[in-house]
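Student: 3D, please:
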Amino acid sequence: MPQLSLQGLSETWLLKQLGHQHWMMLANLAGQKAPSFIDERGDPVYAAFCAISIQDGDFGSARENDELMVRSRLRRVTQTQMLSRHRLLVAGRPIGQVEMVSVFVRRGLTGGNHTVSRFVVPGLPKPEPYRGREDLPGRAAAMRAGHLKEHMGFALDRPIGTPVVPIDPCPAQDFNGAGFLYFSSFASFVDRAEWQFARDCAQTATTVRRDIFFAGNLDPGETLTVGLVDQRYAQGLGDLKPGSQTLSHHCRLVRTGDNQPIAEVFTIRQIS
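Tutor: Next up, the predicted model:
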């Protein structure tokens, strides 16, 4: 049952499934029966995620034989960016929402995952602009430009503390067919790091909120670190069950070879 983890709906499976859904919706928007995006040289063009946000997660309530319904919408928000929203329901009950912002990219002439650049795919509908920083595309743009001072209550200028967990991604498990470190692996790496710095509660933790802002990628064979920037504990918030506790943390993923940050990950987990 790949859809479930030890504590309910598998976040890793869900992200992979929604990533595929996003890709197929892009093809449909472009009038393609199957995804086949190329540039003027005939080289492949890919959709790379620059931000994802899981909100109001109640994944721990999902059980074996439950039927998950996903209601998805996609729109173009800039010349190169696409935004999809996915509402998750079990027996008509919401268990979360996921937003995903992607950009079309192509590799440079030298190849490799350090040389990708944005590409404007022709034939798509005109953009429907997002509102501003309160929307995920706007917040991601502000993050890339260094215009944000905080996110989810975490200061962005804090240095990495301890622990720093080394990760050696496995090409057979962590990369996709296009040769990129797959976006769902970033969340998986943070969970592995959480197992190191919060083992006492990590085994029963489920994701309530997770925002990932991507800034780079790896080539197969390269390594990275997951560094804990900050963490905090609090009593249950909002619609969480009474008496529950949350663990929140900000982690930074850094490419080892050049010390380049490749993602900022902000997480709120409910502790059973």
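
Student: alpha carbons only for contacts and neighbour counts from here, please
Tutor: Noted.

Student: Could you count how many residues lie near Thr78?
Tutor: Residues near Thr78, counting by other C-alpha atoms under 10 Å, number 16.

Student: Repeat that for Glu264.
Tutor: When neighbours are counted by other C-alpha under 10 Å, Glu264 registers 22.

Student: neighbouring contacts of stretch 122-131?
Tutor: Under the criterion C-alpha atoms under 8 Å, 6 or more residues apart in numbering, residues Leu29, Ala30, Arg75, Arg76, Val77, Thr78, Gln79, Pro137, Gly138 lie in contact with stretch 122-131.

Student: Can you say which two of the residues you listed are spatially most distant?
Tutor: Across these, no pair lies farther apart than Ala30 and Gly138, at 23.7 Å, counting by C-alpha to C-alpha.

Student: This protein: helices as residue ranges?
Tutor: For the chain, applying DSSP state H gives helices covering 11-29, 136-145, 171-174, 183-197, 199-202.

Student: Excluding its own residues, what touches the fourth one? List them.
Tutor: Going back to what we said before, that points to helix 183-197. 12, 15-16, 49, 163, 165, 167, 174, 202-203, 212, 226-227, 251, 263, 265.

Student: swap the cut-off to 6 Å and go again
Tutor: Thr12, Leu15, Val165, Asp174, Ala202 (C-alpha atoms under 6 Å, 6 or more residues apart in numbering).

Student: Over to the longest one?
Tutor: Helix 11-29 has contacts (C-alpha under 6 Å, 6+ apart) with Gln3, Pro35, Ser184.

Student: Pick out the residue closest to the middle of this structure.
Tutor: For the chain, Ile52 is the residue whose C-alpha lies nearest the centre (C-alpha atoms, centre = their mean; 4.0 Å).

Student: show me the contacts for it.
Tutor: When contacts are counted by C-alpha under 6 Å, 6+ apart, Ile52 touches Glu99, Met100, Asp211, Ile212.

Student: switch to 7 Å and redo it
Tutor: Contact partners of Ile52, counting by C-alpha atoms under 7 Å, 6 or more residues apart in numbering, are Glu99, Met100, Val101, Asp211, Ile212, Phe213.

Student: The closest residue to Val265 other than its chain neighbours and Phe104: what is the separation?
Tutor: Excluding the flanking residues, the one nearest Val265 by C-alpha to C-alpha, 6 or more residues apart in numbering is Ile212, at 4.5 Å. Per C-alpha to C-alpha, to the nearest Å, Ile212 is found 18 Å from Phe104.

Student: and for comparison, fold this next one:
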Amino acid sequence: MSVAFLNTPSKTSIKRALMERALDPRILLGMPHLNPFGLSETWLMKELGHRHWLMLALEMDMDDAGFRTPDGREAYAAICATSLKHAHLELAKANDVLVVHSSMSQVSRTQHASIHHVSIGVGLIAVVEILSAFVARAKDGDNRSLTKMGLAASQAQPRFPNSLAAAAAAFRRGQPDVTSDIGLEEFRTVKSTTIRPSIQEEFNGAGLLYFANFQALATRAIEEVRPPSRLMRREVFFHGNIDPSEAIELTIRASRDDSRWVVDFHRADRSRLGLVTTKFA
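Tutor: Next up is the predicted model:
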């Protein structure tokens, strides 16, 4: 369905000013941003996901990122896929100034993509792309009832082809190989495990399993069978969500040389929930 999101201006512009301030390209790095191996990928994806939402809100001339449908239901810019390339996260250290240059485009009636070039003094350390679609729950409290929503014609922008969106669509159609350099026939199954994500740590304020925690769960599963290595590339694809009480099954596969890993996420009914592909040095 096509909708025009409600815009309820505040009495002052303080929220809008704070959104603009939150998009300052410079961030002074400290312990919250780092892990023992450099810049934290989980922190980075959370930060860029937040920026993606704020950029959408500003593009739609809203005073905050409180998206709502015309009938007052909460709406969300749900993440469909992410891509992290040219990663040199190990170069970041405390007191470095991280610089994020971002841009956004509309790629379909329902989807927007943002691209973020992340650098520090030594140069580029990551290029991240985030693809989102507006969704709302058809039934209160039911994360399985999320449905896509398109923008009204008055809010639509020119559309551009997008390879990440094409790969995400292939994943939703059930295609097993959704990135050009991965053929699952080359992989061996290493391990399967069942987990129940923590509602306090891995669900977000909207009550949804947070997109940035998929790669964190995949990393944790991979590190149970191999030592940590330098991350070079990561793609994550999402298909809906789960309710807080649900368990999910992770299937971990590895290439012959252990440089490429695939983690499949399935619900208890075996429907696909997500896919994380990783390349290590």
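
Student: related to what we said a few turns ago, got JSON lines for the contacts of helix 11-29 of the first structure, with neighbour count and distance to Val116 of the first structure too?
Tutor: Below are the contacts of helix 11-29 of the first structure laid out as JSON lines (neighbours: other C-alpha atoms under 10 Å; distance: C-alpha to C-alpha, whole Å):
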{"residue": "Gln3", "neighbour count": "16", "distance to Val116 of the first structure": "32"}
{"residue": "Pro35", "neighbour count": "16", "distance to Val116 of the first structure": "19"}
{"residue": "Ser184", "neighbour count": "20", "distance to Val116 of the first structure": "19"}
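
Student: what's the span of stretch 107-116 of the second structure from first residue to last?
Tutor: Start-to-end span of stretch 107-116 of the second structure (C-alpha to C-alpha) is 16 Å.

Student: same check, this time on stretch 199-211 of the second structure
Tutor: End to end - C-alpha to C-alpha - stretch 199-211 of the second structure spans 14 Å.

Student: Show me what counts as buried in it.
Tutor: Of the residues in stretch 199-211 of the second structure, Glu202, Phe203, Gly207, Leu208, Leu209, Tyr210, Phe211 count as buried by neighbour count, 16 or more other C-alpha atoms under 10 Å.

Student: Now check the first structure for the residue matching the fourth one.
Tutor: Leu208 of the second structure maps onto Phe180 in the first structure when the alignment is built from TM-score structural alignment.

Student: hang on, the earlier thing: among the buried residues of stretch 199-211 of the second structure, which two are most distant?
Tutor: Greatest spatial distance in these: Gly207 and Phe211, 11.8 Å, computed using C-alpha to C-alpha.

Student: Show me what the residue nearest to the centre of the first structure aligns to in the second structure.
Tutor: So, by TM-score structural alignment, Ile52 of the first structure is matched to Thr82.

Student: Setting aside sequence neighbours, what's the nearest residue to its match?
Tutor: Per C-alpha to C-alpha, 6+ apart, closest to Thr82 of the second structure is Ile130, 4.6 Å.

Student: residue contacts, the counterpart of that neighbour in the first structure?
Tutor: Structural correspondence for Ile130 of the second structure with respect to the first structure (TM-score structural alignment): Met100. Contacts were defined as C-alpha under 7 Å, 6+ apart; by that measure Met100 of the first structure touches Phe49, Ala51, Ile52, Ser53, Leu83, Ser84, Arg85.

Student: Pick the one among those closest to Gly112 of the first structure.
Tutor: Nearest to Gly112 of the first structure among the contacts of Met100 of the first structure, with distances taken as C-alpha to C-alpha, is Phe49, at 17.0 Å.

Student: So that closest one sits against Val103, correct?
Tutor: Yes: judged on C-alpha atoms under 7 Å, Phe49 of the first structure makes contact with Val103 at a distance of 6.3 Å.

Student: Surely Pro94 of the first structure and Leu88 touch.
Tutor: Yes: counting by C-alpha under 7 Å, Pro94 of the first structure touches Leu88, with 5.8 Å between them.

Student: So for those two, which sits in the more crowded spot?
Tutor: Of the pair Pro94 of the first structure and Leu88, Leu88 is the one with more neighbours under other C-alpha under 10 Å, namely 21 against 17.

Student: Val97 of the second structure matches what in the first structure?
Tutor: In the first structure, the residue matched to Val97 of the second structure (TM-score structural alignment) is Glu67.

Student: so who does the residue lying closest to that match once chain neighbours are set aside touch?
Tutor: Nearest residue to Glu67 of the first structure, sequence neighbours excluded (C-alpha to C-alpha, 6+ apart): Val90, at 5.9 Å. Val90 of the first structure sits next to Asp66, Glu67, Leu68, Met69 when contact means C-alpha under 7 Å, 6+ apart.

Student: Restrict these to the buried ones and give me that as a PyMOL selection.
Tutor: Of the contacts of Val90 of the first structure, the buried ones go into a single PyMOL selection, burial set by 16+ other C-alpha under 10 Å:
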select buried, resi 68
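
Student: among the contacts of Val90 of the first structure, which are in strands?
Tutor: Among the contacts of Val90 of the first structure, the members falling in strands (DSSP state E) are Leu68, Met69.

Student: what's the most distant pair in the contacts of Val90 of the first structure?
Tutor: Farthest apart among those - using C-alpha to C-alpha - are Asp66 and Met69, which lie 9.7 Å from each other.

Student: Could you let me know which of the contacts of helix 11-29 of the first structure ends up closest to Asn217 of the first structure?
Tutor: Distances from Asn217 of the first structure to the contacts of helix 11-29 of the first structure, taken by C-alpha to C-alpha, are shortest for Ser184, at 12.4 Å.

Student: still on that earlier bit, can you tell me which residue in the second structure aligns to the residue nearest to Val265 of the first structure?
Tutor: That one, Ile212 of the first structure, aligns with Val236 by TM-score structural alignment.

Student: Who are the contact partners of that match?
Tutor: Ala81, Thr82, Ser83, Leu275, Val276, Thr277.

Student: Now do the longest strand along the first structure: distance to the chain's middle.
Tutor: In the first structure, taking DSSP E as the definition, the longest strand is strand 93-106. Strand 93-106 of the first structure has its average C-alpha position 8 Å from the chain's average C-alpha position, going by C-alpha atoms, centre = their mean, to the nearest Å.

Student: what angle sits between it and helix 136-145?
Tutor: Orientation check (axes from the mean of the first three to the mean of the last three C-alpha atoms, to 10 degrees): strand 93-106 of the first structure against helix 136-145 gives 50 degrees.

Student: Distance check, the aligned residue in the second structure for Trp23 of the first structure against Leu184 of the second structure.
Tutor: Trp23 of the first structure maps onto Trp53 of the second structure when the alignment is built from TM-score structural alignment. According to C-alpha to C-alpha, Trp53 of the second structure stands 33 Å off from Leu184 of the second structure.
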